[in-house]
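Colleague: predicted model and sequence follow; I will ask about them next.
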Amino acid sequence: MSESMTETHPLHPFLPSNARLLMLGSFPPPQNKWKMRFYYPNFQNDMWRIMGICFFNDKNHFLDLNNKKFFQQQIEEFLTEKGIAIFDAACEVIRLKGNASDQFLQVVQATDLSALLNKIPACHSIMTTGDKATDTLMTNFPKDTPKPQFTAPSQVDFLDRSLSLYRLPSSSRAYPLALEKKAEIYADFFKNIGLL
C-alpha cells in the first residue's frame, strides 16, 4: 500500500464542550469540491439544506446562494448553540476512484472514538450518515453490538457511559431519497433526542 495513496483527515474534529450529539460522516470529499473548510463542504451535498429545513423551515438558511457556497460561521454558531459535534468515522482512507463516493472509499484507519468522547462528556448520542460511516463506527465496539438501523437505534456501553447509536440516510444526492423526505427523517430524529 503506497503512502502517497493514503489520505489523512484534513479537518480537526468540531467538538463544542456542550455537545450532546456526535455526528459522524464517512470522510470529506476531495478538496477540489470544497466550498468551505468545514464538514459537508460540497455544494451538491444536502446536509446544510436538511439542517435548514429541520431547524429554520428554510433549505437555503445556511447557503450563500449568490456565491454558491455556505455561511460557515453561521453553521458553526448554530452547531455550538445546539450542542452538536461533528467529525468522520474514518481518519485515514484510500480513494479507490479518486472521488467522494463511499463505495470506493477504503478505510485504512477508523477514528479513535474514545479520544472524541473524552472531549465531549455530555454526549450520549452518536448519529452516522450513511452505511460506510456506520460500519466504520461499529469497529469501535464489541462484535455483538447491534448495528443501528433507520427505524431502530441501538445501545452500547462504552467508556463508562451508555451510548445511543442512530443511523440516518446519507445527505449525498447519490442516495435516492428526496430532500424533503430526508429532512423529515432527520427532524424526527432531532425531536427524539431533544434537540428540536
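Modeller: Okay, I see it. Residues are numbered from 1 along each chain as shown.
Colleague: going forward, measure contacts between C-alpha atoms and count neighbours the same way
Modeller: OK.
Colleague: quick one: contacts for the nearest residue to residue 122 once chain neighbours are set aside?
Modeller: Excluding its sequence neighbours, the residue lying closest to residue 122 (Cα to Cα, 6 or more residues apart in numbering) is residue 20, at 5.3 Å. Applying Cα atoms under 8 Å, 6 or more residues apart in numbering to residue 20 gives the contacts 83, 84, 85, 120, 122, 123, 124, 125.
Colleague: tell me, how many neighbours does residue 178 end up with?
Modeller: By the criterion of other Cα atoms under 10 Å, residue 178 has 9 neighbours.
Colleague: check residue 176 too.
Modeller: Neighbours of residue 176 under the rule other Cα under 10 Å: 11.
Colleague: now do residue 58
Modeller: By other Cα under 10 Å, the residues close to residue 58 number 14.
Colleague: pasting the second one now:
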Amino acid sequence: MEIETHPHQPFIPSSIQILIVGSFPGKDQAQEGKWFYSAPRNQFWKIIEGVYEKHLTTTKEKQELFSSMGIGMADIILKAKRKNNTNLDQNLEIIEFNDIALSKILQQYPQIKVFFTSHFVEKHFKKLFPSFKNIACLPSPSPRFATMSLINKIARYKELLPMR
C-alpha cells in the first residue's frame, strides 16, 4: 500500500460562509481535470446541480457557483493508505490529518459553518477541533448511503445550503 497525498488545496472563496468537509479523494481523482467529489459514482455534484438547478460540467463552473454562494471545500485527511483498493472511508488508513489547513481556515473565519459529508468525517473533526460547535452533517453523497434517495438528499441540502 502506497501513501497517497491529497491532490487538492482547500477551496476557500473570499466570501466563505460555509465549509464542506469531506474525507479523502477517490483513487482516480489525482488525474487531470478531476476535482473534489469527482469519483464516478459519488453523487455530490448531482446533488449540487439539483439544489441550484444548474448543470455543472467543469471545475471552473463548480468553483464559480461555490464562490457566488460563499461555499468552500476541504477534506479532513491529507495523507492516507488505501486498503482493498477502494474509495470507502472505512478502508482508509489515515497517515496524516489535514488539521493544519483546517485550523487556519477556522481561525481566519471563526463564524464559518462547517458541514460534513459523512459521520466518519464528523467524528474525526470533533476529535481534532472539540471546541468548534457551528457544525452539521449532510446526507452522505456516497452511493452506498442508499437509505436516502437522491431526491431526498437534494431536498436536505437545499434546507442547509445558501440559496441567494
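Modeller: Structure's in. What do you need? None of these values were measured; they are calculated from a predicted model.
Colleague: which one of the contacts of residue 20 of structure 1 is nearest to residue 102 of structure 1?
Modeller: Of all these, residue 85 has the smallest distance to residue 102 of structure 1: 21.3 Å, by Cα to Cα.
Colleague: and the closest one, what pairs with it in structure 2?
Modeller: Alignment note (TM-score structural alignment): residue 85 of structure 1 maps to residue 72 of structure 2.
Colleague: isn't that match up against residue 18?
Modeller: Yes - Residue 72 of structure 2 lies in contact with residue 18 (Cα atoms under 8 Å); the separation is 6.1 Å.
Colleague: residue nearest the centroid of structure 2?
Modeller: residue 22 (3.2 Å; Cα atoms, centre = their mean).
Colleague: translate that one into the numbering of structure 1.
Modeller: Using TM-score structural alignment, residue 22 of structure 2 lines up with residue 25 in structure 1.
Colleague: its match and residue 44 of structure 1, how far apart?
Modeller: In this view, residue 25 of structure 1 and residue 44 of structure 1 are 15 Å apart by Cα to Cα, to the nearest Å.
Colleague: returning to that earlier point: for residue 129 of structure 1, see how far away the residue nearest to residue 122 of structure 1 is.
Modeller: Taken as Cα to Cα, the span from residue 20 of structure 1 to residue 129 of structure 1 is 17 Å.
Colleague: so which elements touch the top helix by length along structure 1?
Modeller: As assigned by DSSP state H, the longest helix anywhere in structure 1 is helix 179-192. On a contact count with 3 or more Cα pairs under 8 Å, 6 or more residues apart in numbering; DSSP states H and E, helix 179-192 of structure 1 meets helix 47-56.
Colleague: may I see the buried residues of the helix it packs on?
Modeller: 47, 48, 49, 50, 51, 52, 53, 54, 55 (16 or more other Cα atoms under 10 Å).
Colleague: same deal with stretch 3-11 of structure 2?
Modeller: 4, 5, 6, 7, 8, 10, 11.
Colleague: just checking, residue 61 of structure 1 touches residue 52?
Modeller: Yes - contact criterion Cα under 8 Å: residue 61 of structure 1 and residue 52 qualify, at 5.2 Å.
Colleague: isn't the match of residue 22 of structure 2 right up against residue 135?
Modeller: No - using Cα under 8 Å, residue 25 of structure 1 makes no contact with residue 135, being 10.9 Å away.
Colleague: what's the spacing between the counterpart of residue 141 of structure 2 in structure 1 and residue 101 of structure 1?
Modeller: Aligning on TM-score structural alignment places residue 141 of structure 2 opposite residue 171 in structure 1. Counting by Cα to Cα, the gap from residue 171 of structure 1 to residue 101 of structure 1 is 12 Å.
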